[in-house]
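**Q** fold the following and give me the result.
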Amino acid sequence: MNTTLGVGFIGAGPVTQAIHLPHLAGLSDRLHIAHVMDVDPDTAAAVAARAGARHSTSADELLADENVDVVAVCSPHAFHADQAEAAARAGKKAVLVEKPFATTVPEAERIAKVSRETGVPVLVGAMHTYDPAYLAAAAHWGDLPETARHIRSAIQLPPNSRYVTLATQLHSLPAGPPRRDLSDPAARAAAISGSVLGLAMHNLPLVRRFLPYIEAVDTAALLTPFGYAVTLHGPDGRTAELIGHMGTAWRPEWTFEVWGETAQLHLDFTPSYVRAGSARATLRTAHEERGFGPFPHNGYEAEWLHLADLATGAATPRYGLDDLVADLSFATDLAARAGTALQQEGASA
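**A** The predicted structure follows:
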């Protein structure tokens, strides 16, 4: 009899195959993959076979499986709310929902309401908020969240396909999004909104920690072949700069920085598809410089370990439901404002 917690995956796309399965393989003393569901039967069967798990094409069948203790919702964004709610109502011990939490704030609020009603904890897969170096720095940064003046998130990556092929052999690749006519202002607005909710989303909970509210998006631009550059400010004069770019360069950069009145925080994160340990964090003041990390576990492994602790009652949620809803609200607000700013800039050009 397997005494570790059984994980059920709703959705077996690239994130499940190239990120979650390799990370869970290193946590087999706590978790095992019990069931893989995907609407493509061949993908479900092939991915489940790698882990010796059961497979199906029905979320209902997965939720009825008594060997599934915790559920990972890794389906397309539009299905997150309904499937997270169903997992909680099915009496599972904990639920992980991949980014974004939902597509709208009312959907996020519905998940939070169901979690409270059922007592089933819900975690959002924002891996950087669980990174051990980020958490170690947070324990020592004092009043930096209150005194922050400028925040910068920079993500420079090669195409995901390069990392995916290093991490695993995908059984199948989902169809890419249709090509857009970016000469159309509405298409450009949709493109930058999608970039914010896709790539920028990874660090937006960190941004919100230091800039809780958006007063305005000042500039927004699309980068080629894929990316964004957005600047914004809060009601108290705080500013933020968000840059994300996927090009042909191999060397990645994934940094997050905060400048306050008397301190500076710098974080270097490892790429998502590479099991290379935690970030490196540096906290500087006028009197000292302290470093944190790298630690053996990265944010993905840390969130899975936290989910296991939630499922067994050994921990309480690190982030409350109100915070998860607020993170989604911040992201959707930023995406909408960036799209509007891009359209306005195009109209005035």
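
**Q** only C-alpha atoms for contact and neighbour calcs from this point on.
**A** Noted.

**Q** show the contacting residues for residue 197.
**A** 100, 331, 332, 335 (Cα atoms under 8 Å, 6 or more residues apart in numbering).

**Q** shouldn't residue 112 be in contact with residue 321?
**A** Yes: contact status for residue 112 versus residue 321: in contact at 5.7 Å, counting by Cα atoms under 8 Å.

**Q** which neighbours do those two have in common?
**A** Common contacts of residue 112 and residue 321 (Cα under 8 Å, 6+ apart): residue 122.

**Q** any idea how far the most centrally placed residue in the chain is from residue 13?
**A** Central residue of the chain (Cα atoms, centre = their mean): residue 126, 3.3 Å from the mean position. Counting by Cα to Cα, to the nearest Å, the separation of residue 126 from residue 13 is 18 Å.

**Q** this one as well, want them side by side:
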Amino acid sequence: MVYGVGIVGAGPGVAALHLPTAARLGEEFAVVHISDGGSGRAAALAARVGARHSSGVDELLADPRVDVVAICSPPEQHAEQILAAVQAGVRGILCEKPLAMTTADAENVIDACRGAGVALIVGTNHLFDDAWGRTKHHLVAVGGPVQTVSVSMSLAPNGRYHADVTDDPPVLAQRGGAPDLQDPAVAAQIVRRLMIGLAIHDLPLLRDLAPGFPVDGEVVYARAIAPIGLCVGYRSGGVLVHLAAVMHQDGADTLWRLGISTSEDRVEVDFPPPFVHAGSAAVRVRAANGRWTTYTRTEQDGYLQEWRALADLLDSGEAIEYEEILDDARYAIALADAAAELVREGGAR
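**A** Modelled structure (predicted):
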């Protein structure tokens, strides 16, 4: 069966990622409707694939050809639009990260999807990358406990992320110039938004490696980094985790690396740059004797695999991991809230 897809949102991610991915999965999905928030961009994107276009969500959700909705709108709109899609009777939803901005909204969304039996995938594409499956298999096979984890992100500026972290009070007061990172309220907002909007790519992975937060853990340090970035360290489940991210016009080439140190070896996962189809992440392992082993990459990237995961749920009728999705959201939101609070308090314990 080919499922009709309605895409809510018409930004760069839709143009560069979701439309090409749906085209590669033409035996499973066909984009039939694209809506925007009033920008007018949906018309041009829809013309590329012969789909209808509209503004808002009402017309798209009323389209009888729409079986599946991809929610690619700003994060604050995700929870409300998921609930509207469930109410409209769609069969499946792929929601870009994050699922919701608050724990209460995440719980409401999961309750609604579970009650209606709607297949749900959150587009944390690193979680669906084949390399992450190989990494977990290696960690289980070696058996050495995880001791430390680091995530390093050096990215070119991205207008969407910049808007996400600077468009609400108190940062609005800084419009026209760089955010005042000396203002604890401004710095705290930037850290929370980047945790939920950018670091969220890897937080489900970190929940696998360092589970238990916030019950079994605490944020140790947190600060915002100029011009837009963060540095956060926390303990969870006996594992020390360090997160660093910066978006800088004159920075180094894109780097997105997950490093895992166990009692036996060191694993490094280098993810491709965002917004490109470049195959799976690269995984290499440094043994105690200093020898490096590199795993073979695949052509399939996480963006493709998340859509395939949705197709599998729709085709098979298998149980949907609602609790796992909810626990991922709880972990991310609790961590973002704790990091932001520590920034407001001065940045370190």
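
**Q** what's the TM-score here?
**A** Here the TM-score for the pair of chains, by TM-score structural alignment, normalised by the length of the first structure, is 0.87; 333 aligned residues with a Cα RMSD of 2.7 Å.

**Q** show me what the residue nearest to the centre of the first structure aligns to in the second structure.
**A** Under the alignment (TM-score structural alignment), residue 126 of the first structure pairs with residue 124 in the second structure.

**Q** for the closest residue to that match other than its chain neighbours, which residues are in contact?
**A** Closest residue in space to residue 124 of the second structure, ignoring its immediate chain neighbours: residue 201 at 5.0 Å, by Cα to Cα, 6 or more residues apart in numbering. Residues near residue 201 of the second structure by Cα under 8 Å, 6+ apart: 97, 124, 125, 126, 127.

**Q** of all these, which comes closest to residue 227 of the second structure?
**A** residue 97 (23.0 Å; Cα to Cα).

**Q** thought that closest one was touching residue 122?
**A** Yes: counting by Cα under 8 Å, residue 97 of the second structure does reach residue 122; the two are 5.9 Å apart.

**Q** neighbour count for those two, which is higher?
**A** Using other Cα atoms under 10 Å as the criterion, residue 97 of the second structure and residue 122 rank with residue 97 on top: 24 against 21.

**Q** okay, and the longest strand belonging to the first structure goes to which residues in the second structure?
**A** Counting residues, the longest strand in the first structure under DSSP state E turns out to be strand 148-157. The aligned range for strand 148-157 of the first structure in the second structure is 146-155, by TM-score structural alignment.

**Q** that stretch vs the first structure, average distance?
**A** Once the two are superposed, stretch 146-155 of the second structure sits an average of 0.7 Å from its aligned residues in the first structure (mean Cα distance after the TM-score superposition for the first structure).

**Q** mind listing the helices for the first structure?
**A** Applying DSSP state H to the first structure gives helices spanning 14-15, 21-25, 41-51, 59-63, 80-89, 105-118, 132-138, 144-147, 160-167, 185-198, 204-210, 299-312, 321-348.

**Q** between these, which gets nearest to residue 154 of the first structure?
**A** Taking the helices of the first structure one by one with Cα to Cα, helix 204-210 is closest: 11.6 Å.

**Q** now do that closest one: which elements does it pack against?
**A** Counting contacts by 3 or more Cα pairs under 8 Å, 6 or more residues apart in numbering; DSSP states H and E, helix 204-210 of the first structure is packed against helix 144-147, strand 148-157, helix 321-348.

**Q** give me the neighbour count for residue 228 of the first structure.
**A** 24.

**Q** distance of the equivalent of it over in the second structure relative to residue 222 of the second structure?
**A** The alignment partner of residue 228 of the first structure in the second structure, by TM-score structural alignment, is residue 230. As judged by Cα to Cα, residue 230 of the second structure and residue 222 of the second structure stand 7 Å apart.

**Q** give me the common contacts of those two.
**A** residue 191.

**Q** can you pull the contacts of the equivalent of residue 93 of the second structure over in the first structure?
**A** The equivalent of residue 93 of the second structure in the first structure is residue 95 (alignment by TM-score structural alignment). By Cα under 8 Å, 6+ apart, the contact list for residue 95 of the first structure reads 70, 71, 72, 73, 84, 87, 88, 120, 121, 122, 123, 307.

**Q** what do we get in the second structure for the fifth one?
**A** So the one you mean is residue 84 of the first structure. Alignment note (TM-score structural alignment): residue 84 of the first structure maps to residue 82 of the second structure.

**Q** what about its match, distance to residue 267 of the second structure?
**A** For residue 82 of the second structure, the distance to residue 267 of the second structure equals 36 Å [Cα to Cα].

**Q** what about the two, which has more around it?
**A** Using other Cα under 10 Å as the criterion, residue 82 of the second structure and residue 267 rank with residue 82 on top: 26 against 22.

**Q** pull the contacting residues for the nearest residue to that one once chain neighbours are set aside.
**A** Leaving out its chain neighbours, the residue that sits closest to residue 82 of the second structure by Cα to Cα, 6+ apart is residue 109, at 6.7 Å. Residues in contact with residue 109 of the second structure, defined by Cα under 8 Å, 6+ apart, are 79, 82, 83.

**Q** how much space separates residue 145 of the first structure from residue 117 of the first structure?
**A** 32 Å.

**Q** next: residue 246 of the first structure.
**A** Distance, residue 246 of the first structure to residue 117 of the first structure, by Cα to Cα: 41 Å.
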